[in-house]
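Visitor: Below is the sequence, then the predicted model.
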Amino acid sequence: MVLFTIGCKTSSPEPPKKPNIIFILADDLGYGDISSYNENSKIQTSNIDQLAAEGVIFTDAHTSSAVCTPTRYGILTGRYNWRSTLKKHVLNGYSKALIDQDRKTIAGFLKDNGYKTAGIGKWHLGWDWANVDAGNDSIDYAQKVKNSPVTRGFDYFYGFNGSLDMAPYVWIENEQPTMVPTKETVNTGKQVWWRKGPTSDDFVHEQVLPHITEKTVQFINENANKEEPFFVYMPLPAPHTPILPTEEFLGKSGLDNIYGDFVLMVDSVVGEVMKALDQQGIAENTILVFTSDNGCSNQADFDQLATKGHDPSYVFRGHKADIFEGGHRVPYVVRWPAKVKPGKSDQLVCTTDLFATAADVLDVTVKDNFAEDSYSFLSALGVESTLPKRESIVHHSINGSFAYRKGEYKAIFCPGSGGWSFPRPNDEAIKDLPPFQLYDLSKDIGEENNLQAEKPEILEQYRDELAKIVSDGRSTEGALQRNDGSEVWPQLSWMTSKQKE
């Protein structure tokens, strides 16, 4: 018997649904603060540990800078922060927009590819307040801001401009301040301080983290299970100063230090996001990433935490702001149940790499003039990819000092920390130190044995490779690009020197 059909068309299988993407960025959280990363951690981060158990935990992940603003620039642009006009330090709450209006962000890229995009939390990349050119005291908070996140690829934004300790303390929804500030607040207590400045009645420092969480969960609930996938960039203001755990978390860490309590509050935020995904039934096809913008700040009180046996920097030297590993090596966890099996990866990863990885997931080619320093880590998640893996990385400290890592060796092109730990850039001890440092991280993860005199050929090779990355305007394959602003690099004066010794 022959079976046949008349006038029927064979249905094609539906293309796989694009995954939702959520990127949670903690602020000043140390590698050693996460119990799944630090076997000796005295802070038990159960929700982040669950995320790690269900996803891939990266052990060699780094921020592009050891401080806030530059790292955020790198995440959103896929470009090293020092290629922007900001060559060192960070912006403040009154700063103008750092991301050029013509630069494609990951939000804009995903929006072009069918995503609804949202940014909720600490921006710290500047925007243009109304009348700010007349001075900070002349800002018209009744007017919309310009060059806001919604002009940089986000369909929706809710947040504030600087860190939680930087005035003005005003919420912005899309481009409009939610209230005009009518008072000034300041706090000077240890660990809970913030600078004096205009404050809106609806901006309560202690409730900022819960409010951001509420807004994010609301966005997830409203956009779950729609035909259009979503991307959420969730930059938290914690556990950065002011360190303000709510009453529920006070004393919960048992460390007699509110920093530990605030870390547990951050962990709870991750749990709330995971809970929302589960309740909406969309966890399976959501890529959820958790990391930090740099190492732990010394505001956590390292000395006091040491009396309890806890080290936020784990086995690494230094902390936030430093060129040493403690300044930029961070926890980095990625979960995608639909595609990724749980595991651990020692693949070298930079926070600039989210852009290329998202493009790889969508099988979309990244153009030459954006994401110049972004490599896909999709293959490290066990998902098929034909794109090259990251083999080297450029580190950057708060004062603009550079380091270059490739394989087991890390070359540091300054004599000290380049940041806040000893020896600081202006310490007297700097005068007696070699101008450069070279460490074999496979044998000396604590960066104690400087090999610059023993292996000058490696230092020379790394200087040349770094010089090329800087001058080419990119570290990935593609057409050469221009860096923004001045092409003067005080920390790389050897690039133009005829003597390399």
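Guide: Here it is on my side, so go on. Numbers count the residues shown, from 1 in each chain.

Visitor: Please count neighbours and contacts with C-alpha atoms only from this point.
Guide: OK.

Visitor: Give me the secondary structure label for G159.
Guide: strand (DSSP: H, G, I helix; E, B strand; the rest coil).

Visitor: which stretch of helix or strand covers the closest residue to it other than its chain neighbours?
Guide: If the residues on either side of it in the chain are set aside, G159 comes closest to G121, at 4.4 Å by Cα to Cα, 6 or more residues apart in numbering. Here G121, judged by DSSP states H and E, is contained in strand 116-122.

Visitor: what do you get for V470?
Guide: Per DSSP H and E: helix 456-472 holds V470.

Visitor: try this one side by side with the last:
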Amino acid sequence: MTEMSRRTFGGLVGAVTAVAGTATAAEAAPAEQPFRARTAAAKGDRPNLLVILGDDLGWADLSSYGAPHIRTPNLDRLARQGVRFTDAYSGSATCSPTRFSLYTGRYPGRTKGGLAEPIANRTQGLDPNHPTLASLLKKAGYSTALIGKWHCGWLPDYSPTRSGWDEFFGNHGGVLEYFSKLGQLGDYDLYEGDAEYKDLRYYTEVLTERAVEYVGRDHDRPWLLNLNFTTPHWPWLAEDDAETGAEIAARIRAAKTQAEVGRALNHYDGGSVEKYAQMVESLDAAVGEVLAALRRSGQEENTLVLFASDNGGERYSYNWPLSGQKFVLLEGGIRVPTIVRWPARVDGHQVSHAPNVSPDWTATLLELAGARPDPAYPLDGPSLAGYLLRGERPPEHDLFWRVRANRALRRGDWKYYQDATKTDHLYNLAADSREQADLATDRPELLAELKAAWERTAAGLLPYTD
């Protein structure tokens, strides 16, 4: 990447970062350096894996990614202690397909359940027979837990405990009202294992409490914790909005159809830029509590923390300078903040511009844990372990996306994009991260090459049936 593109994507590093709550500390912090692997590090034990997802968190919604009005000191600190990735992407532009891609390491279109964008009824889900990050790590000797949003299918057929996680505490659906826990099917959606668990406190608080308990245990083997917050996904509710939450819950209970439930949860008559910032800051505080518990437990040094979002932001998100948002394959719909910290093996104060996407992290985590993919279900992403630990160049591969309305493929700095009208576009992201300068007519040969590459990959996926 050019230095100009690095400035565009990375922002003015340090100028907006909240460090320990003081400007003086921010000014004193070492500047980010281009990523370089610490190749002399000893191998040591296999790491614990803490994978944290925000929900509908936009690319620039953290102060370390450029948000001028949202304070995220804990995530900024995590970035300073590790590597901040500027060109990281979700596996899709909505919730459940991205989770399919992260859990399976494969394109969502490899599986029937991954065709739902997103999952919205009990007939859809992740086949329990399909290998997952959790099931493969479990075979390799890891304890596995998922706390928070699953969104890969409802009981009785689908659940994390049917797909390799030893423990589950959270919601099955894609959205719920934060206090009553009424979800998108109109019923109660907070479970411990397969049993309903009653807790009417603010959901982010409940999930944080559970995660703090999990990481603080006296573990006798390495562990994987998928910690999936619903924050800052709508409805637009913070800790002090119980009254508004009760109004939404009443509308859900009165709904006659699932569409009416959806309208209540979408909260189109609520929210604001300020409320959204409050929700993101709540997420940041929650992550801070979990990381503090990890530190107290003595496991921080050899725990790899991966923080990301499941797709781009929505409505009130701060995505500048990107175009688009959740649901579309423009940069604002799929480029997400991504941070990796592993004190035992990776130096801090670093930034990487290497393009990567959700399935790459599945392959990476499996390799770092000494687990093998199932050869009957080949992964669609390369491992970044060689890049992170051995000084190898980042894997050069096409980043591919397919949704019903759009298609996209990134190769190096170039991106092929087809919009909902089936018009093809070509962008040079190094010069135009906002995707405004369409070079399709200037570079027809390159456009045709990238389009053909997209079609070759798409030919191997399941077709949409509706």
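Guide: Great, that's in hand. Because the structure is predicted, anything quoted here is derived from the model rather than measured.

Visitor: Got a TM-score for the two of them?
Guide: TM-score of the superposed chains, computed with TM-score structural alignment, normalised by the length of the second structure, equals 0.78; 387 aligned residues with a Cα RMSD of 2.4 Å.

Visitor: which residues touch T45 of the first structure?
Guide: Taking Cα atoms under 8 Å, 6 or more residues apart in numbering as the criterion, T45 of the first structure is in contact with I34, S35, S36, V263, L264, D267.

Visitor: no, scratch that, I was asking about L53 of the second structure
Guide: Applying Cα under 8 Å, 6+ apart, the residues contacting L53 of the second structure are N226, L227, N228, F229, F307, A308, S309, D310.

Visitor: can you do 7 Å?
Guide: Contacts for L53 of the second structure (Cα atoms under 7 Å, 6 or more residues apart in numbering) come out as L227, N228, F229, F307, A308, S309, D310.

Visitor: Not counting its neighbours along the chain, what's nearest K146 of the first structure?
Guide: Spatially, and ignoring its direct neighbours in sequence, K146 of the first structure is nearest to D128 (4.9 Å; Cα to Cα, 6+ apart).

Visitor: State the distance from the one you found to L86 of the first structure.
Guide: 16 Å (Cα to Cα, to the nearest Å).

Visitor: just Y156 of the first structure next, same as before
Guide: 26 Å.

Visitor: Could you pull up the contacting residues of the equivalent of Y158 of the first structure over in the second structure?
Guide: For Y158 of the first structure, the aligned position in the second structure is occupied by F169, per TM-score structural alignment. The contact partners of F169 of the second structure, taken as Cα under 7 Å, 6+ apart, are L146, I147, G148, Y191, E192, G193.

Visitor: Map P19 of the first structure across to the second structure for me.
Guide: Aligned by TM-score structural alignment, P19 of the first structure pairs with P47 of the second structure.

Visitor: can you check T216 of the first structure too?
Guide: In the second structure, the residue paired with T216 of the first structure is A211, using TM-score structural alignment.

Visitor: Spell out the secondary structure type for that match.
Guide: Per three-state DSSP, A211 of the second structure ends up helix.

Visitor: count of neighbours near it?
Guide: Neighbour count of A211 of the second structure, defined by other Cα atoms under 10 Å: 26.

Visitor: Grab the nearest non-local neighbour of it.
Guide: Using Cα to Cα, 6+ apart and skipping residues adjacent in sequence, the residue nearest A211 of the second structure is V290, 6.4 Å away.

Visitor: What is the equivalent residue in the first structure for W342 of the second structure?
Guide: Checking TM-score structural alignment: W342 of the second structure goes with W336.

Visitor: Does its match touch V289 like I think?
Guide: No: assessed by Cα atoms under 7 Å, W336 of the first structure is found out of contact with V289, at 8.9 Å.

Visitor: Buried residues in stretch 381-393 of the first structure, which are they?
Guide: Residues of stretch 381-393 of the first structure classed as buried: L381, S385, K389, R390, S392, I393 (neighbour count, 16 or more other Cα atoms under 10 Å).

Visitor: Leaving out chain neighbours, which residue sits closest to the most centrally placed residue in the first structure?
Guide: Using Cα atoms, centre = their mean, the residue of the first structure that lies closest to the mean C-alpha position is D293, 3.6 Å off. Once flanking residues are discounted, D293 of the first structure sits nearest to D27: 5.5 Å by Cα to Cα, 6+ apart.

Visitor: tally of neighbours for that neighbour?
Guide: Using other Cα under 10 Å, D27 of the first structure has 25 other residues around it.
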